[in-house]
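> generate coordinates for the sequence data below:
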Amino acid sequence: MICATVGLIIAGISWSHAAFSDQRNMVSYLRGPYNIDFFYRHNAAFRISAAIHFAHAKQHDILQLTPAICCRDMDVSTDVEYLHCLYNPPRTEPTMEYYGPYVAQSIFNLYRAIDWTHMHHEQTYDILSERSIPWHEKKQWTDRAVEYYLETFDIPRSPAPLDVTMRRAAIMMKPYFTLFRNYYPRSNNFFYAAHWWHPVIYEAMMLGGNDEEQESMVMQTDVIYFSQVLENRPLRMLLSREAMPRYSRLSPESANIFDNLHMLHGIAYDILAYEGWSLEQKKAEMERVIRAMSYQPGDRDLARKFIIPHPDMDPRVYYDWMQSGEGDMTRIMREMLDEMMPHMMQGGMDEQMRGRVFRQFAMKMRPGIEQGESEGSLHDALKKLMPDMQMSHEAMEPGVADAKMVEMMLEGWREKYGNLPDVAPISMDVDPMPPVLQDE
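Sure, this is the predicted structure:
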């Protein structure tokens, strides 16, 4: 009965619940010959994107207003609603405030950061869609859109790789990390599937070129989304370098911006799912994370510091490696945990304990709660294993990070990848022909 009542409350939210509000300054989109071309040329795909963004918006209020005891029922009903929206998609692009009005009243900067980056999605889709822009000019128009995105707004997502920004954000030992994926696995995996779809659509256009093959590539990729991906959703967040390798070489800045947005979605959902803080405390933490993952001096110099693991992937194939829980996102998290360990366990730990720690880590990284997995967040699980684990009390508070731990992780990244050669640019001299479709 309680959970049913919560659903009615969420459905009937009014604007009178505001406790505090933010300045709502926004910036308009950049004008160009490509504006709204994705809408006209690939309308079915545009509407899929709109349905995904409906789900993103609504998830905020669901998590803030749903008691933890109701998470299972809410997760099931929410997934049904999201799928219904995908099969009956909106005709226009919703902003976050439309379907997440409660959180909009208190943490509007989160929505500003998301909507601004969704606008960048639209602009960059438009550029690739626009026939009047010759193939060899796509990069200069994309670079123009990236410049506008980064320089016209106060909190754009960073063009640095997620490997760097996640270390700056320092969220892994916060009391909320992993709650969304562990307790809302269906909804979480809906977004993992969405974060498969967004990058592979870029890749479909990169392989389709300017002419009619582009429509065919996009439509075939959409078919895979509905026929395979939604039925067997990824178990991790795919990164741009994995799911759109060619576009990542064309515009690594844009590719990293999208990774940083997609990770922000997950972090925001974790924070909102956590019941240990007030909404004002959640706002403080959200603002900290938004700033940490925003564009900072020197970030552009790092834009190409990543490896392309699957350079020849075809977006029309749903590969086994896409479905697995192992990939670049999990690698980044594992590295970060390894880098934090000397700080948290200054007395060291034996191999047996290390094995137990990383087994819990592996389970926490996967959606749902497995047999043998500790309840709660990753922090809760590790604290149960290692009661003497040392954490700065201040850094556990909302809006604060452990500066020493952040620097340790960044130094760890510099040691591993600081001398990594930049990923090579891609030639755009010739309008491409799609490859012959081959199964994995």
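
> drop to CA atoms for contacts and neighbour counts, all remaining ones
Will do.

> tell me the buried residues in stretch 167-176?
167-176 (16 or more other Cα atoms under 10 Å).

> list the contacts of the residue lying closest to Tyr295 once chain neighbours are set aside.
Nearest residue to Tyr295 in three dimensions, chain neighbours excluded: Ser158, at 3.9 Å (Cα to Cα, 6 or more residues apart in numbering). Going by Cα atoms under 8 Å, 6 or more residues apart in numbering, Ser158 touches 165, 253, 256-257, 260, 293-296, 299.

> again, only this time at 10 Å
150, 164-165, 253-254, 256-261, 290-297, 299-300, 303 (Cα atoms under 10 Å, 6 or more residues apart in numbering).

> buried members of those into ChimeraX, please.
In ChimeraX, a selection of the buried entries from the contacts of Ser158 looks like this (16+ other Cα under 10 Å):
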select :150,164,165,253,254,256,257,258,259,260,261,290,291,292,293,294,295,296,299,300,303
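
> check the spacing between Arg168 and Ala160 real quick.
Distance, Arg168 to Ala160, using Cα to Cα, to the nearest Å: 11 Å.

> how far away is the residue lying closest to Arg236 once chain neighbours are set aside from Thr5?
Nearest residue to Arg236, sequence neighbours excluded (Cα to Cα, 6+ apart): Gly325, at 5.0 Å. Applying Cα to Cα, the value for Gly325 to Thr5 is 35 Å.

> between the two, who's got more neighbours?
Shown here are Gly325 and Thr5; by other Cα atoms under 10 Å, Gly325 has more neighbours (19 against 11).

> give the contact list for that one.
Neighbours of Gly325 in contact, by Cα under 10 Å, 6+ apart: 234-238, 362-363, 365-367.

> another one to check against the first:
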Amino acid sequence: MRRRQVLIGLATAAAFRPPAALGQWVTRDHRWPPRGPWNQALPRELPQLFREFNGIDFGHSHLAQTLLETQDPERVERARLEILDFIFSSPSVPPDEEQVAPTFIRLVWEVQRAFNWAHTFHRSLYDLFASGHDDKTGAYRRLLADYLDKPEAITPAMLDHHGKLWSFPESKAFRDRFRTFNTQIWAYHWLQAAVYDVQLLGDAARQREMMPKVIAHYHAYLRRPPVEWQFMPMLMEGAPNFTERFPEAARVFDNLHMLHDNMDDVLCRPDLFPTLRARRDRMMAILPIYLHRSGDRYAEYRMAMGGHGGHGAMAMGPRPPSAHDVLEGRVTPGDPAKPGAAGEQPTSGGDHGKH
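Below is the predicted model of the structure:
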């Protein structure tokens, strides 16, 4: 029934067209991943994880389209449940996000292009670490260089997530208005981080052995979103070993996830941005802060030298566990908090192997 509702919603969305005055439309704009012997290793070696990521792609798009159309709590909650249905259906192919969120993608295609290219970088790295490629560090360097070479690439600079980028007039609107949905989105981001440290523990066979524990923990988050979280999971928290070894990618993905939060906040404040033009203008004002091509033009949004992610004195609430906390049984499925005292550094996985 909910799948039928999703299809009806998509048909309705097709009629919800922004005015032509918004300017030039882009109907198709997709960049293919770089070629490499690791391409498609993820669906081949870790098919269940591949399916989880397909569900996440639908979740982001369906949320954006829904918030453009309504702020009604019942309709937004219905969209959240539709996403859960889709995720738990274990979709075998990625959704066409332009069909899921036609208005959002055409309204701010530049934002969607940045999302898509960062998601492609994500997928390329998952493929790489699932493959038997010998020189993973060298391949990572090539993939990173190719990613950053494109104009829509998100910066690997350390941005001030908890400070200036969380202090806009609209900031925290999605978290505070739709807390359950918000932490469902954050659960997606926790999974996307945590699996990297699982992948660093061994070859594809070893990954297949361990990944179900992390996926089960994620599913527990979906069934009971960790509403205790006050801020998005950081890569250092879910995947400390990956962050240490591949810091540029970790920062790109933290910045990507913060950009998602910023966009959702804009969509949740029709009082501040009452028209499609106003929403587009606001989102397009934020986007350049995150782009690598902007260089130092937005230096005020970067962390000061010696900063530690900008946590500072901010009330963070419980922080998520690392992949190693889950694998080693230091937390129970769905536990929102890592073990130990608040403010403790993420737990490393120790002997995580070298690739």
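
> any common contacting residues for Arg168 and Ala160 of the first structure?
293-294.

> and for Arg251 of the second structure, nearest residue in space, chain neighbours not counted?
Pro156 (5.1 Å).

> the one you found matches what in the first structure?
Aligned by TM-score structural alignment, Pro156 of the second structure pairs with Pro159 of the first structure.

> what's the answer for Leu68 of the second structure, then?
Match for Leu68 of the second structure (TM-score structural alignment): Gln64.

> secondary structure class for that match?
helix (DSSP: H, G, I helix; E, B strand; the rest coil).

> before we move on, what about Gly307 of the second structure?
Criterion first, three-state DSSP; result for Gly307 of the second structure: coil.

> that one: what's it in contact with?
158-160.

> would you turn the residues you listed into a markdown table with secondary structure?
What follows is the contacts of Gly307 of the second structure, written out as a markdown table (three-state DSSP):
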| residue | secondary structure |
| --- | --- |
| Met158 | coil |
| Leu159 | strand |
| Asp160 | coil |
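
> hmm, back to that, can you tell me how far the match of Leu68 of the second structure is from Ser77 of the first structure?
16 Å.

> hang on, the match of Leu68 of the second structure packs against Tyr274?
Yes - with contact defined as Cα atoms under 10 Å, Gln64 of the first structure and Tyr274 form a contacting pair (8.3 Å).

> shared neighbours, those two?
Lys282.

> how near is Arg113 of the second structure to Thr120 of the second structure?
From Arg113 of the second structure to Thr120 of the second structure the distance is 10 Å (Cα to Cα).

> need the residues touching each of these two.
Arg31.

> and Ala15 of the second structure, how many neighbours does it have?
The burial count for Ala15 of the second structure: 10, using other Cα under 10 Å.

> my bad, should have said Glu97 of the second structure
That count, for Glu97 of the second structure with other Cα under 10 Å as the rule, works out to 18.

> now it: how far from Ile185 of the second structure?
Taking Cα to Cα, one finds Glu97 of the second structure at 16 Å from Ile185 of the second structure.

> one more: Pro95 of the second structure?
17 Å.

> ok, Arg179 of the second structure next?
For Arg179 of the second structure relative to Ile185 of the second structure (Cα to Cα), the value is 10 Å.

> neighbour-wise, which of these two wins?
Per other Cα under 10 Å, whichever of Arg179 of the second structure and Ile185 has more neighbours is Ile185, with 22 against 19.

> map that one onto the first structure.
By TM-score structural alignment, Ile185 of the second structure lines up with Phe191.

> can you pull the contacts of the nearest residue to Ala193 of the first structure once chain neighbours are set aside?
Closest residue in space to Ala193 of the first structure, ignoring its immediate chain neighbours: Arg233 at 5.5 Å, by Cα to Cα, 6+ apart. Listed by Cα under 10 Å, 6+ apart, the contact set of Arg233 of the first structure reads 186, 188-194, 196, 225, 322-324.

> so Arg233 of the first structure, which of the three states?
Classified using three-state DSSP, Arg233 of the first structure is coil.

> any idea how far Phe39 of the first structure is from it?
Arg233 of the first structure is 26 Å from Phe39 of the first structure, by Cα to Cα.

> what residue of the second structure matches up with the residue nearest to Ala193 of the first structure?
Arg233 of the first structure maps onto Pro225 in the second structure, by TM-score structural alignment.

> list the contacts for the residue most central in space within the first structure?
By Cα atoms, centre = their mean, the mean C-alpha position of the first structure lies nearest to His262, the distance being 1.3 Å. The contact partners of His262 of the first structure, taken as Cα under 10 Å, 6+ apart, are 114, 117, 191-192, 194-195, 237-239, 256.
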